[in-house]
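> Dropping the sequence and predicted coords here.
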Amino acid sequence: MTDLADPAPVGRYGDEDRRRWLDEAPKSLQRTPFERDRARILHSSALRRLGAKTQVLGPATDDFVRTRLTHTLEVAQVGRELGKALGCDPDVVDAACLAHDLGHPPFGHNGERALADLAAPIGGFEGNAQTLRLLTRLEPKVTDPASGRAVGLNLTRASLDAATKYPWSAADAPLRPDGTPSAKFGVYADDAEVFVWVRQGAPDRVRCLEAQVMDLADDISYSVHDVEDAVVGGRLELEVLEVAEVRVRVAAQVRAWYGDAVPDAALDEAMDRLPALTTWVRGYDGSRRALAALKDMTSQLIGRFCGAAIDATREVYGPGPLTRYDAELVVPTPTLAEILLLKGLAVTFVMAPREQEPLYRRQREILADLVEVLGDRAPVALEPPFAADWAHAHDDAARLRVVVDQVASLTDVSAADWHARLVSPRR
């Protein structure tokens, strides 16, 4: 008996959506295959490690700042409710949201850029491609008894597809408006076999609806919550949008970081519209009353953005459950502009200034040093699962990928500890 004998799924999910790479006998008929997917991610070691990985500011910055784990849990809550309102199976969306950042390395996007440079000779590094690799290969849960091959969490096709934010390889990446290929991709060349299986029957380079919901939930969560963290941390006062010079700076950062997703006029209108909301916080002083007002603002913004997307999508597709490739998520331009404005505030007052800090250069050096020393001292310096991967690697490129897998698995804290133990004594 396999998962295909489980209780009927919600909505329009069929047998192929519920199929796993490796057939398994279900442990209980009381849970759907998608509920099991969610549980497997929730109990994974990769999810636990996110608690010590950077979201925007490092986990040790203060007690309030969000980590990758708290961000992930917030994305899952937003995505689950948004998906449910559209008729998606909430556990498929929840699983995708819980999984969406599993592949991110130490030190957030700073670490991702460092590993991308270090792994350039073997096809690069991308957090989303690393997520697929982790879900289907690296995270220990299921092994094929016939071949001995690890198949990761062995999730259903629907959940894996929902977790695939960029359903293409680096070689097949779509072109950006300036004619250059997107730097984002969702699969490495040596994971192509399982990617083809996941994407069976899917339109080329088109995300399923559940993946689109996950992506919007991610955008909503980090745009709103990064601003909240910045206000509480004393890095941003929301009154700045009343200053013409600041508005110009924020608009410039939106263009530099996020391109031309919305017209200039739409962004300008968002700069007028959001501060006019009755919940927009001014005069934040750190008191409980101010904290409560700030939390109310974030809650209202999340509801505002989700509600607009739900209404716009329903206007196009009507009532009834929308799943997989039945629909495209519709996000109105004014809503997208408001989300981008919040991202622009975080970039202007938090992300861009930190790029010049010595700490961030040091983080990239730590990862570069670890890749070098682990490559020299492998397999003995690797953790046992990665040492086994090293032993089975067929060439230098495959061995470098194993080293990158090991480094990417580390947390901010463990990367610094490994560096102190393995690199510092050599200097």
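Right, received. Where do you want to start?

> from here on, contacts and neighbour counts on C-alpha atoms
Fine.

> Would you verify that Asp389 is located in a helix?
Yes: under DSSP: H, G, I helix; E, B strand; the rest coil, Asp389 falls within a helix.

> Against Arg137, how distant is it?
11 Å (CA to CA, to the nearest Å).

> what residues are up against Asp376?
Applying CA atoms under 8 Å, 6 or more residues apart in numbering to Asp376 gives no contacts.

> run the last query once more with 10 Å
Leu370 (CA atoms under 10 Å, 6 or more residues apart in numbering).

> Next one: it relative to Asp63, how far apart?
Applying CA to CA, the value for Asp376 to Asp63 is 38 Å.

> what does Val92 give?
With CA to CA as the criterion, Val92 and Asp63 are 31 Å apart.

> Ok, Asp190 next?
40 Å.

> Kindly report the same for Asp144.
Using CA to CA, Asp144 is found at 42 Å from Asp63.

> Could you check which of the two has the larger neighbour count?
A side-by-side neighbour count of Asp144 and Asp63, using other CA atoms under 10 Å, places Asp144 first with 14 against 7.

> Hmm, the more buried one is touching Arg137, no?
No: under the criterion of CA atoms under 10 Å, Asp144 makes no contact with Arg137, lying 11.0 Å away.

> got any residues that touch both of the two?
Common neighbours of Asp144 and Arg137 (CA under 10 Å, 6+ apart) are 150-152, 154.

> Closest to Glu237 out of those?
Gly152 (44.4 Å; CA to CA).

> just checking, Cys205 touches Trp168?
Wrong residue type there; residue 205 is Arg, not Cys. Yes: if you go by CA under 10 Å, Arg205 and Trp168 touch, sitting 5.8 Å apart.

> And these two? Which one has more around it.
Using other CA under 10 Å as the criterion, Arg205 and Trp168 rank with Trp168 on top: 24 against 14.

> Nearest residue to Trp21 in space, please, no chain neighbours.
Asn154 (6.3 Å; CA to CA, 6 or more residues apart in numbering).

> Check which helices and strands the longest helix along the chain is in contact with.
In the chain, taking DSSP state H as the definition, the longest helix is helix 288-317. Using 3 or more CA pairs under 10 Å, 6 or more residues apart in numbering; DSSP states H and E as the contact test, the elements touching helix 288-317 are helix 68-86, helix 209-232, helix 333-346.

> Mean neighbour count and distance to Pro358 for those helices - can I get that in CSV?
Formatted as CSV, these follow (neighbours: other CA atoms under 10 Å; distance: least, CA to CA, whole Å):
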stretch, mean neighbour count, distance to Pro358
helix 68-86, 23, 22
helix 209-232, 24, 20
helix 333-346, 23, 20
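
> Which of these sits closest to Asp405?
helix 68-86 (18.2 Å).

> following that closest one, which helix or strand shows up next?
Next in sequence after helix 68-86, counting helices and strands by DSSP states H and E, comes helix 90-99.

> burial of the nearest residue to Cys208 once chain neighbours are set aside, as a residue count?
Take Cys208 and drop its neighbours on the chain: the residue closest to it by CA to CA, 6+ apart is Arg324, 4.8 Å away. Neighbour count of Arg324, defined by other CA under 10 Å: 21.

> okay, now the one to match up with it:
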Amino acid sequence: MPSATVPFACDPAATRGRLHPEAESAFRSPFQRDRDRIIHASAFRRLKHKTQVFIEHEGDYFRTRLTHSIEVAQVARTIAKHLGLDIELTEAVALAHDLGHPPFGHTGEDALGRLMAPYGGFDHNAQAIRIVTRLERHYAEWDGLNLTWETLEGIAKHNGPVLPPVPYALAEYDAVHGLELETHASAEAQVAALSDDIAYNNHDLHDGLRAELFSTDELAELPILRDCFAEVDATYPGLNYYRRRHEALRRFFGVLVEDVIAVTEANLRDLDPRSPEDIRHAGRMMAQFTPALWSDLKVIRRFLFERMYRAPSVVVVRREVTRVIEELFPFFLTHPEELPKQWRKDVAEAADEVALARIVSDYIAGMTDRFALQSHDRLIGGVQDALRERAARSS
């Protein structure tokens, strides 16, 4: 039975299907099956050792791409259920949205983007499509996970229409299984995208506090959070330091979720969509924050940018891990024989330097933080010990 209850939700019984036809499950919907395949994918497991902001050895409590994806999925399920959308499709897109991130977070993506500029560029959303349609090679009859059109659409364009120039990895798949890149994604995918914003705005504050990059008192002066701390202080006077900030951040989290639900419901009432196609062709996102809350969030994001993402200690580590990517990429281009055996078969079939660069990019993008550091130390040397020493000095 479909989990959705509104006419504009994606109906698993009416899916546009899979690139490779296959018999459907007798007890799982197509979207539930997609979600399950994503959870069991090798790329999903590797997210546990891929960073958000802090790299792996800096602490066990900081978010990784895996814990972040689980938090995004939890928020997305909550919002989707309230709006009457298909919960499994929403969760599938949420769980897959970061599969294409290389090691070292946005630092790694920036480095790989510069290196791949002469070969078609690098984009983590496009890379996620490449992973789920090509690079996961476990099934007997096809490469990839053979996900439904709706899940692939959500991964490709949950942040909105994909405008030219389309990243090569996405253009390559779109040519054989068109994803209508010029339109918006389903309501389910849009909810997954806003849930990503909610999750990282909340947990980056947690992680920044744990790293002692700013204080609780500084957070209590920021928009939205100011009211959250005031409510906690009024309800629980004298509450201990750690519980106080946790209660305030809980309320901050709730404010964001409630705002998205209220605005999305208002947008949907205004549009009155009668099908998922009405959502795709609405010409604007349905899932949004209010302008006032979005303005406040931009203040918080500027604070995080200055105090966390560009903190001196973080910048030093960013510089070191950028070096890892920048040295591994040309090394494998000139020494493809150092790639693992299963990758060397693709190298043998590569038609030119562009094809070889894409293979190297795929390999590096799939690395975890620690494997990238280990590979660099083994093949080139000089980074991992310095990072460990710096982490020990700061602990």
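Nice, thanks for sending it over. Bear in mind that the values here come from a model prediction, so they are computed numbers and not experimental data.

> What does the TM-score come to for these two?
The TM-score (TM-score structural alignment, normalised by the length of the second structure) is 0.83; 366 aligned residues with a CA RMSD of 2.9 Å.

> And the helices and strands packed on helix 288-317 of the first structure: which comes nearest Val240 of the first structure?
Judging those by CA to CA, what sits closest to Val240 of the first structure is helix 333-346, at 9.4 Å.

> Residue range in the second structure corresponding to the closest one, please.
Helix 333-346 of the first structure lines up with residues 291-304 of the second structure when matched by TM-score structural alignment.

> and what of stretch 220-235 of the first structure?
The aligned range for stretch 220-235 of the first structure in the second structure is 198-213, by TM-score structural alignment.

> The longest helix of the first structure vs the second structure, average distance?
Helix 288-317 of the first structure, aligned to the second structure and superposed, deviates on average by 2.5 Å (mean CA distance after the TM-score superposition for the first structure).

> How about that helix, which residues are buried there?
Across helix 288-317 of the first structure, burial judged by 16 or more other CA atoms under 10 Å covers 290-291, 293-295, 297-298, 301-302, 305-311, 313-314.

> do stretch 236-247 of the first structure as well
Residues of stretch 236-247 of the first structure classed as buried: 236-238, 241, 247 (neighbour count, 16+ other CA under 10 Å).

> Same question for stretch 347-365 of the first structure.
Residues 347-351, 354, 363-364 are the ones in stretch 347-365 of the first structure that count as buried (16+ other CA under 10 Å).

> Could you tell me which of those belong to helices?
354, 363-364.

> Format those residues as a markdown table; extra columns: distance to Asp117 of the first structure.
As requested, these are exported to a markdown table (distance: CA to CA, whole Å):
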| residue | distance to Asp117 of the first structure |
| --- | --- |
| Arg354 | 20 |
| Gln363 | 14 |
| Arg364 | 10 |
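
> so which of these comes closest to Val254 of the first structure?
Comparing those against Val254 of the first structure with CA to CA places Arg354 closest, at 16.5 Å.

> got the contact list for the closest one?
With CA under 10 Å, 6+ apart, Arg354 of the first structure has these contacts: 56-57, 347-348, 360-361.

> Out of these, which two are the most distant from each other?
Thr348 and Arg361 (19.0 Å).

> what does Ala266 of the first structure align to in the second structure?
Checking with TM-score structural alignment, Ala266 of the first structure has no match.

> how many other residues sit next to Ala26 of the second structure?
Counted with other CA under 10 Å, Ala26 of the second structure comes out at 6.

> any idea how far it is from Met1 of the second structure?
Separation of Ala26 of the second structure from Met1 of the second structure (CA to CA): 11 Å.

> now Arg302 of the second structure
Taken as CA to CA, the span from Arg302 of the second structure to Met1 of the second structure is 45 Å.

> One more: Glu71 of the second structure?
26 Å.

> now do Tyr119 of the second structure
With distances taken as CA to CA, Tyr119 of the second structure is found 45 Å from Met1 of the second structure.

> between those two, who's got more neighbours?
For Tyr119 of the second structure versus Met1, neighbours defined as other CA under 10 Å are more numerous around Tyr119 (17 against 9).

> which residues touch the residue mapped onto the more buried one from the first structure?
Using TM-score structural alignment, the equivalent of Tyr119 of the second structure in the first structure is Ile122. Residues in contact with Ile122 of the first structure (CA under 10 Å, 6+ apart) are 116, 188-189, 396-398, 400-401.

> Go again with 6 Å.
Ala397 (CA atoms under 6 Å, 6 or more residues apart in numbering).

> swap in the one 3 residues further on?
Under the criterion of CA under 6 Å, 6+ apart, the neighbours of Phe125 of the first structure are 115-116, 119.

> again, 10 Å this time
Contacts of Phe125 of the first structure by CA under 10 Å, 6+ apart are 103-105, 112-119, 170, 184-188, 401, 404-405, 408.

> where's it, which helix or strand?
Counting by DSSP H and E, Phe125 of the first structure is part of no helix or strand.

> which residue sits closest to it in space, ignoring its chain neighbours?
Nearest one to Phe125 of the first structure, counting by CA to CA, 6+ apart, is Ala116 at 4.3 Å.

> superposed on the second structure, where does the helix or strand where that neighbour lies end up, distance-wise?
According to DSSP H and E, Ala116 of the first structure maps onto helix 108-118. Compared with the second structure after fitting, helix 108-118 of the first structure deviates on average by 0.5 Å (mean CA distance after the TM-score superposition for the first structure).

> and the gap between the counterpart of Thr67 of the second structure in the first structure and Phe305 of the first structure?
Aligning on TM-score structural alignment places Thr67 of the second structure opposite Thr70 in the first structure. Computed as CA to CA, the Thr70 of the first structure to Phe305 of the first structure distance reads 20 Å.

> which residues of the second structure does stretch 297-308 of the first structure align to?
With TM-score structural alignment as the criterion, stretch 297-308 of the first structure aligns to 248-259.

> which residues sit against the matching stretch?
Stretch 248-259 of the second structure has contacts (CA under 10 Å, 6+ apart) with 75-76, 78-79, 194-195, 197-199, 201-203, 205-206, 216, 219-220, 224-233, 243-247, 264-265, 288-290, 293-294, 297.

> rerun at 8 Å
75, 79, 198-199, 202, 206, 224-225, 228-229, 231-232, 289-290, 293.

> Any idea how far it is from the middle of the chain?
Remark: stretch 248-259 of the second structure is offset 21 Å from the chain centroid, using CA atoms, centre = their mean, to the nearest Å.

> One more: stretch 340-350 of the second structure?
28 Å.
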